[in-house]
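# What follows is a predicted structure for the sequence shown.
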Amino acid sequence: MSNHEKTLLTTPFIPFTRPHFNQETIDAVAEVLRSGWVTSGPKLAEFETALSDYFGGRPVRCFANGTATMKIALQVAGIGPGDEVITTPISWVATSNVILSVGATPVFVDIDPVTRNIDLNKVAQAITPQTRALMPVYLSGLPVDMDQLYGLAKTHQLRVIEDAAQAFGSQWHGQKIGGIGDLVSFSFQANKNLSTIEGGCLVFNSVEEAKLAEKFRLQGLTRQGIDAMDVDVLGGKDNLTDVNAVIGLHQLLELPKFQARRGALARQYFDAIRSELKAASLESLSLELPVENFSDTNWHMFQVVLPLEQLQVDRAQVMTDLKDLGIGTGVHYPAITGFTLYKNLGYQLSDTPIAQRIGRSILTLPLFPGMADEDIGRIAAALVGILKKYANK
């Protein structure tokens, strides 16, 4: 066995993310299981109240996942066949799939190469008489310019459905994402900053829309007394259980600690990567780091864009080499317009060239609160060492 192989056997693997649940959370889940009430019940109500408090008293309803939240937001906004919704091509495909699922048409606007979010300066030219809503995505938790976003919405009389799946804990000029705005959708999936394992929530401007969302959440049902009910809209089965809700309650208590740790790790990434590039004499390499924003973003992910045009390698090989060194990575995300479903619908990658480039080059590095400080140095050294190996001479 080589020294390299021996080192890999004794060096812990670093996944690109790992959720954290403390003992109090585990005990609380056990208590719910013993209670006999494990589906939607008192813990869900408590969680929704806690979230409403967090968002400054705005109505909040929870759902089984972050895909359901976006679909129900579209339904609440009355969006359906014949309508267009403007969104970004760099997101998890759920963002555009839910638009299709209500019979509407996604309209993709290219991204800003620096923020990697939808380029709001290009949105106005994509608006048509059929446009009903804007659906921005806050990649890695970094919000778009909210003043510009809502200025566009007001000018063109559009609803805004914020896909803030990755942005729980993010801010815009000191105001919580979700504490302002129109319909704001969050995901609580396992890799999110606040996790209920699976789940999500919607933040509303009115109690009336929140009550309508409750109907869509559970088969369109309205109870009318102890023995009567009615169904007046077509709903689904998208309720969150008390087991998930109690996890969320405890995660909410730990959120400030999680946020501080993520920010500290992100700062170390900037320092370590720049230091390694300098030490390797690779300052001229066009490795694109994220926006260095420590006031608005929640540092859900730390992503770099690889300078593939300067390397004699593709992204898959870089990921494989990192894995061989005990480092997990992810791809968030390939451009949606490159998927077969969307190509068959007539979309073309070339319509959004910046998203096309970013989508084939972006790489997600490990970032989660349980990481050790020394993990950052190890990852930075490994990444830069691989880039040096493949850099064009």
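Structure received.

# Only C-alpha atoms from now on, for both contacts and neighbour counts.
Will do.

# would you list every one of the strands in this structure?
Taking DSSP state E, the strands of the chain run over residues 60-63, 84-87, 105-108, 131-135, 159-163, 171-172, 175-176, 183-187, 200-203, 221-223, 229-231, 302-305, 362-365.

# Use this one as the comparison:
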Amino acid sequence: MTQTSRPFLPFVKPDIDEETIQGVADVLRSGWITTGPQNQQFEAELSAFVGGRPVRAFNSGTCTMEIGLRIAGVGAGDEVITTAMTWVSTANVIIEVGATPVLVDIDSAKRNMDLNLLERAITPRTKAIMPVFLGGLPVDMDRLYAIARAHKLRVIEDAAQAFGSSWNGKRIGAFGDLVSFSFHANKNVTSIEGGALVLNDEDEAELARKYRLQGITRTGFDGMDCDVLGGKYNLTDVAARVGLGSLRKVESITQRRRELAQLYFDAFDGGAAVKLGLGLPPRNFKDSNWHMFQVTLPLDQLNLTRAQFMGELKERGIGTGVHYPALHLFTLYRERGFKEGMFPHAEHFGASNVTLPLFPQMSAEDIAHVVTSIDEICAQHARLHA
């Protein structure tokens, strides 16, 4: 039975408060709306958040990964190992710098790169590793960096979804090698569009600055030089002001998301969907920032497709997403030699995952509505009732 009286519940909703809106208005009135003092303040507060490491802000979390690869010296002839379960940007930037993406399957339980397979994928051409923290849950960082050190490899962390996540009590970004964050509108901390790169020292930070804006260095009033091939990746002060407002609430945002995730687990416990085999995410409340709550559908037990399932939820006023299809099955990557069957865990997850609504403004009643709807749909379409 569909329900249309409730307001539509999207799977994500940015949390931008009135103080931030007023701050954006002040920036617009200031006359300095491109990269300037707000950007500098945003970088300073990001740096403080990750323990004082140098940080540079950019206009996307995609260019931060590309620039991270360039700073790490990755280029033509090199291989970079990443996971088959990620958004295409992770592998696209490897191709952009002239290197070859090498994919490995995921651990079916944690949904991140299988580190056993990572070790087997290393060759003499491997230059770097790009782990992805799906849904905000980090990989085993101790083991990851032990592997990297043993093979003298750079690590560019695709931590796009992991701002506010941690490992053994240390924030992601506060340790490790190069760390790339995204502040897209669907992220826990947002600047609408944007990203940041955490760097190891001031030399890397200066190189990142050059890559961000055409490779230009200015001295005095009229001195100017270009000594690297940069691009146009700077973050506006308007976006930086949005990011500052969001960053200052990150602790409360993370806590609320954890509370909502727990409500999901409690509501699903013993219900029709779980009994049919609905897969729930890893219950990691120590390290994850709960950027997403992703379930996997027991499609072999249901007489409907994933699209039909999502359509029925939409009829009940519930928005959903898919994060993500298996990377290697996109046409671009099939044309590069990847084939179905190469990464079975990523393929299964990619074909069955559904992202449920999770954002701080949600209520316990919203969670109950989502879970009740899923239980009803699964019970109605269970194959034993077909």
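Structure's in. What do you need? No experiment lies behind these values; they were computed from the predicted model shown.

# if we can go back for a sec, in TSV, list the strands of structure 1 along with mean neighbour count.
Listed next are these as TSV, based on neighbours: other CA atoms under 10 Å:
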stretch	mean neighbour count
strand 60-63	28
strand 84-87	26
strand 105-108	22
strand 131-135	24
strand 159-163	25
strand 171-172	20
strand 175-176	16
strand 183-187	28
strand 200-203	28
strand 221-223	15
strand 229-231	11
strand 302-305	20
strand 362-365	23
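
# For residue 4 of structure 1, find the nearest of these.
Of all the strands of structure 1, strand 362-365 sits nearest to residue 4 of structure 1, with 22.0 Å by CA to CA.

# okay, and that closest one goes to which residues in structure 2?
Counting by TM-score structural alignment, strand 362-365 of structure 1 lines up with residues 353-356 of structure 2.

# ok, average deviation of that stretch from structure 1?
Mean deviation of stretch 353-356 of structure 2 relative to structure 1 after superposition (mean CA distance after the TM-score superposition for structure 1): 0.4 Å.

# residue closest to the middle of structure 1?
residue 166 (2.7 Å; CA atoms, centre = their mean).

# Setting aside sequence neighbours, what's the nearest residue to it?
Distances taken as CA to CA, 6 or more residues apart in numbering place residue 141 nearest to residue 166 of structure 1, at 4.9 Å, with adjacent residues excluded.

# What residue in structure 2 is paired with the one you found?
In structure 2, residue 141 of structure 1 lines up with residue 136, judged by TM-score structural alignment.

# For the alignment partner in structure 1 of residue 127 of structure 2, which residues are in contact?
Using TM-score structural alignment as the criterion, the counterpart of residue 127 of structure 2 in structure 1 is residue 132. Neighbour list for residue 132 of structure 1: 79, 83-85, 158-159 [criterion: CA atoms under 8 Å, 6 or more residues apart in numbering].

# any chance of those in a markdown table, with distance to residue 223 of structure 1 too?
Listed next are the contacts of residue 132 of structure 1 as a markdown table, based on distance: CA to CA, whole Å:
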| residue | distance to residue 223 of structure 1 |
| --- | --- |
| 79 | 26 |
| 83 | 32 |
| 84 | 34 |
| 85 | 33 |
| 158 | 32 |
| 159 | 29 |
